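Visitor: Quick one, what's the 3D model for this:
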Amino acid sequence: MPKERLSVVVTRRLPEAVETRLSELFDVRLREDDTQMTRLELIDALKDADVLVSTLTDKIDAALLAGAGERLKLIANYGAGVDHIDVESARRRGVLVSSTPGVVTDDTADMTMAMIIGAARRIPEGLRTISKGEWVGWAPNAMLGRRLSGCRLGILGMGRIGQAVAQRARAFGMQVHYHNRRRVRPEVEEKLDATYWENLDQMVARMDVLTIHCPHTPNTFHLMNARRLKLLKPDAYVVNTSRGEVVDENALVRMLKAGDIAGAALDVYENGTEINPDLPRLENVVMLPHMSSATVEGRLEMGEKVIINIKTFADGHRPPDLVVPAML
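Guide: Next up is the predicted model:
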């Protein structure tokens, strides 16, 4: 007698190739439109699913998990970050959580460099000048930005993405500095020609560009708070492609408006789509809609990891990308 297929609920529209493969392997309930599930829809999904394929737009907290059905055994997250999932509560209920680490490393690092260049060379300002018909021609002192070669780049979080950014920054002639929970191996430091700072405050105060690549956890919430942001040099730039909650957005806006720092480049925001209304009005800010990992190749690879995690679980083995509370 053939083995009963797992019941899998997918909370968002995924690339067609990924949805097709999921449908071939499992008993899948797909999303009809590309909107996030409401809380009521999530509650309903958790009642009779064996596996939930979630995304970062799904807040899966302890209360939601408390109402999950007995069948739920795996949350296969489509994405590397799992700060939207109460992993500890899931573990206590016997629900495994997997993610898709590594696949967006190069994409995010590429976009980080694009944002560093965009902020330092004032590309958005130049685009607006052209689009508004305000450009009157070349001038010696017009639209002066910063040369990247020789600039000190401070990397907050030296994981996969931080290291990939360091590699790219070295190619631009930037000096690489970093702060991390744990110092990376000597051979990694040597390869990246990276200087480690144990004291974050001391590093922040000396950098020309600070780029953030750490996850959102209780320990990193507002890690870049008002006090620490004020340590930045007046000609420094802040770049964030990780999680918006790491930066005190209101404090950052106040400093940008006052000219206390040169500029910022943001792909993520503290309150999701509820962005501080002053941010879009500022000339010295590059703003993107959380698109650092948005490549066709990356999204397909994320889907492949989700499928491998579910298939491995279905075969009675530990998902290769299992998340445990100790990792967070």
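Visitor: from here on, contacts and neighbour counts on C-alpha atoms
Guide: Noted.
Visitor: sec struct for the residue nearest the centre of the chain, please.
Guide: By C-alpha atoms, centre = their mean, the chain has its centre lying nearest to Ser242, at 3.5 Å. Assigned with DSSP: H, G, I helix; E, B strand; the rest coil, Ser242 falls in the coil class.
Visitor: residues touching it, list them.
Guide: By C-alpha atoms under 8 Å, 6 or more residues apart in numbering, the contact list for Ser242 reads 212-215, 267-268.
Visitor: what's the answer for Ala90, then?
Guide: Ala90 makes contact with 62, 65, 96-97 under the criterion C-alpha under 8 Å, 6+ apart.
Visitor: Strands - which of the contacts of Ser242 land there?
Guide: Those of the contacts of Ser242 mapping onto strands are Ile212, per DSSP state E.
Visitor: distance of the residue nearest to the centre of the chain from Pro215?
Guide: Ser242 sits 7 Å away from Pro215, going by C-alpha to C-alpha, to the nearest Å.
Visitor: sorry, back to before: just the buried residues from the contacts of Ala90, in ChimeraX please.
Guide: To isolate the buried members of the contacts of Ala90 in ChimeraX, using 16 or more other C-alpha atoms under 10 Å:
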select :65,96,97
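Visitor: and of the contacts of Ala90, the nearest to Leu282?
Guide: The shortest approach to Leu282 among those belongs to Ala62, at 38.7 Å (C-alpha to C-alpha).
Visitor: how about the helix or strand that contains Ala251: buried residues?
Guide: For Ala251, the host element (DSSP states H and E) is helix 249-258. By neighbour count with 16+ other C-alpha under 10 Å, helix 249-258 contains the buried residues 249-250, 252-253, 255-257.
Visitor: hang on, the earlier thing: neighbour count and distance to Ala314 added to the contacts of Ser242, as a markdown table?
Guide: Shown next, in a markdown table, are the contacts of Ser242 (neighbours: other C-alpha atoms under 10 Å; distance: C-alpha to C-alpha, whole Å):
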| residue | neighbour count | distance to Ala314 |
| --- | --- | --- |
| Ile212 | 25 | 37 |
| His213 | 26 | 33 |
| Cys214 | 22 | 32 |
| Pro215 | 20 | 29 |
| Asp267 | 20 | 36 |
| Val268 | 24 | 35 |
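Visitor: Could you also give me the structure for this next sequence, so I can compare it with the first?
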Amino acid sequence: MAKVLCVLYPDPVTGYPPKYARDDVPKIEAYPNGQTVPSPQSPLGFKPGEMVGCVSGELGLRPYLEQHGHELVVTSDKDGADSMFDRHLVDADVVISQPFWPAYLTAERIARAKKLKLALTAGIGSDHVDLKAAAEHGITVAEETYSNSISVAEHVVMMVLSLVRNYLPAHQYAVNGGWNIADCVSRSYDLEGMHFGTIAAGRIGIAVLRRLKPFDVKLHYHNRHRLAPEVEAELGLTYHDSPQSMVKVCDVVNLQTPLYPATQGMIDEKMLSQFKRGAYLINTARGALCDRDAIVRALQSGQLAGYAGDVWAPQPAPVDHPWRTMPRQGMTPHMSGSSLSAQARYAAGTLEILECFFEGRPIRPEYLIVDGGNLAGTGAKSYGLS
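Guide: Coordinates of the predicted model:
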């Protein structure tokens, strides 16, 4: 019998289950690159469209795990030495966490987790795991690659338009009973004709570029590996060999790069000084890619015309985090990849990975981040250990 420790965000404040706005979600068979959606052999412990990403939802895992004699512990209490997470970590075989409510598996915590064999991210992004320590301790790290990539890409498009068209302040005028058209349009522009660039053009970055092409924007990108010539031609992309080259010409900059030591704090005072004055910055990748206070100062000075993101450092963000109150921002809690549609996919993927793990079958390479003491699969393409 294995002990599975699952850390999920708290239930809705109005209670669980919520009253759903729709009766179902569209069924997706494959992702844009042809990769099939998760395909566990066991029945799902939920109906797609139900909220399974919170504590009471349990990712729908309890029926499968209990049927096979495993113990499931689910909690949202993850911070501090006396948290439920820390108390149960010492004898857990599997830890499941989400990027939206990450249980930080630091090197110190990994050293105390003597039985831990699998660290599983329900979603995409395993930077809350110390990957170097996981590799050194022989722990497999896996995630459901592509499960919520399009969910995040859609969120990016929403944020771009919200900032450029000044939607959020204008909406607030309407809510407050006003009709302040001049105030609303004093910071409103057309996206058409602007230069949009993404730092990293992986699964999410390329999906954003494809969705923005119909807006008749000029598209730019920087990526560790240059895209195929036919993709550049199809989308009319301009490639830049450095982020610095790209941000100098872009009106809107999108961050999609993974977080690891070399990218932490990459958007700092010096980098922001190279942006066009009045540029917009979008970040649905990781909050720690940005220098927190440099972002605030850039908005206050007007170097940035707006900042929107749903990623913070740490997560959840403290009540007094300055990004909550800085001017001209469109922040959300980390929700872009946890739509009810996405939850159905990453919960099914979590079940598929657990089946493979317990039955001794190989985990899909696209799901692997660390395996056999080294970066593997998607992890070898996206992360670094230094």
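Visitor: aligned partner of the residue nearest to the centre of the first structure in the second structure?
Guide: Matched to the second structure by TM-score structural alignment, Ser242 of the first structure sits across from Ala285.
Visitor: which one in the second structure is aligned with Asp27 of the first structure?
Guide: Counting by TM-score structural alignment, Asp27 of the first structure lines up with His70 in the second structure.
Visitor: give the contact list for its match.
Guide: His70 of the second structure makes contact with 1-4 under the criterion C-alpha under 8 Å, 6+ apart.
Visitor: what are the ranges of the helices in the stretch 201-350 of the second structure?
Guide: Assigned by DSSP state H, counting those that start in this stretch, the stretch 201-350 of the second structure shows helices spanning 203-212, 229-235, 243-247, 269-272, 292-301, 340-359.
Visitor: ditto for the stretch 51-200 of the first structure
Guide: Using DSSP H, counting those that start in this stretch, the helices of the stretch 51-200 of the first structure run over 62-66, 87-92, 105-120, 123-131, 160-171, 186-192, 200-204.
Visitor: which one of the contacts of Ser242 of the first structure is nearest Arg281 of the first structure?
Guide: For the contacts of Ser242 of the first structure, the nearest to Arg281 of the first structure is Asp267 (15.8 Å; C-alpha to C-alpha).
Visitor: May I have the residues that are in contact with the equivalent of that closest one over in the second structure?
Guide: With TM-score structural alignment defining the correspondence, Asp267 of the first structure maps onto Asp310 in the second structure. Residues near Asp310 of the second structure by C-alpha under 8 Å, 6+ apart: 283-284, 331-336.
Visitor: List buried residues within these.
Guide: Judged by 16+ other C-alpha under 10 Å, buried ones among these: 283-284, 331, 334-336.
Visitor: before we move on, the earlier item: will you turn the helices of the stretch 51-200 of the first structure into a markdown table that also has distance to Val53 of the first structure?
Guide: A markdown table is the format used below for the helices of the stretch 51-200 of the first structure (distance: least, C-alpha to C-alpha, whole Å):
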| stretch | distance to Val53 of the first structure |
| --- | --- |
| helix 62-66 | 14 |
| helix 87-92 | 14 |
| helix 105-120 | 21 |
| helix 123-131 | 36 |
| helix 160-171 | 24 |
| helix 186-192 | 35 |
| helix 200-204 | 36 |
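Visitor: Can you say which of those is nearest to Gly303 of the first structure?
Guide: helix 105-120 (15.2 Å).
Visitor: quick one: the closest one to the second structure mean distance?
Guide: Compared with the second structure after fitting, helix 105-120 of the first structure has a mean deviation of 0.4 Å; criterion: mean C-alpha distance after the TM-score superposition for the first structure.
Visitor: which bit of the second structure covers that helix?
Guide: Alignment of helix 105-120 of the first structure against the second structure: residues 149-164, by TM-score structural alignment.
Visitor: Name the residues of that stretch that come out as buried.
Guide: 149-156, 159-160, 162-164.
Visitor: now do the same end-to-end measure for stretch 14-30 of the first structure.
Guide: Across stretch 14-30 of the first structure, the terminal residues are separated by 9 Å (C-alpha to C-alpha).
Visitor: What residues sit buried inside that stretch?
Guide: Counting neighbours by 16+ other C-alpha under 10 Å, the buried set in stretch 14-30 of the first structure is 14, 18-19, 22, 26-30.
Visitor: TSV please, covering the helices of the stretch 201-350 of the second structure and showing distance to Ser382 of the second structure.
Guide: Listed next are the helices of the stretch 201-350 of the second structure as TSV, based on distance: least, C-alpha to C-alpha, whole Å:
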stretch	distance to Ser382 of the second structure
helix 203-212	11
helix 229-235	20
helix 243-247	17
helix 269-272	22
helix 292-301	24
helix 340-359	19
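Visitor: Out of the ones you listed, flag the one nearest Asp91 of the second structure.
Guide: Nearest to Asp91 of the second structure, of all these, is helix 340-359, at 16.8 Å by C-alpha to C-alpha.
Visitor: tell me what whichever helix or strand comes after that closest one is packed against?
Guide: Heading C-terminal from helix 340-359 of the second structure, the first helix or strand you meet, by DSSP H and E, is strand 368-371. Strand 368-371 of the second structure sits against helix 131-136, strand 140-143, helix 377-382, with contacts defined as 3 or more C-alpha pairs under 8 Å, 6 or more residues apart in numbering; DSSP states H and E.
Visitor: Out of these, which one sits most buried?
Guide: Counting by mean count of other C-alpha atoms under 10 Å, strand 140-143 has the highest mean neighbour count of these, with a mean of 28.
Visitor: quick one: it to the first structure mean distance?
Guide: Mean deviation of strand 140-143 of the second structure relative to the first structure after superposition (mean C-alpha distance after the TM-score superposition for the first structure): 1.0 Å.
Visitor: coming back round to it: out of the helices of the stretch 201-350 of the second structure, the one nearest Glu66 of the second structure is which?
Guide: Checking those against Glu66 of the second structure by C-alpha to C-alpha gives helix 340-359 as the closest, at 12.8 Å.
Visitor: Which part of the first structure matches that closest one?
Guide: Aligned by TM-score structural alignment, helix 340-359 of the second structure falls on residues 296-315 of the first structure.
Visitor: To Thr312 of the first structure, which of the helices of the stretch 51-200 of the first structure lies closest?
Guide: When the helices of the stretch 51-200 of the first structure are compared by C-alpha to C-alpha, helix 87-92 sits nearest Thr312 of the first structure, at 18.2 Å.
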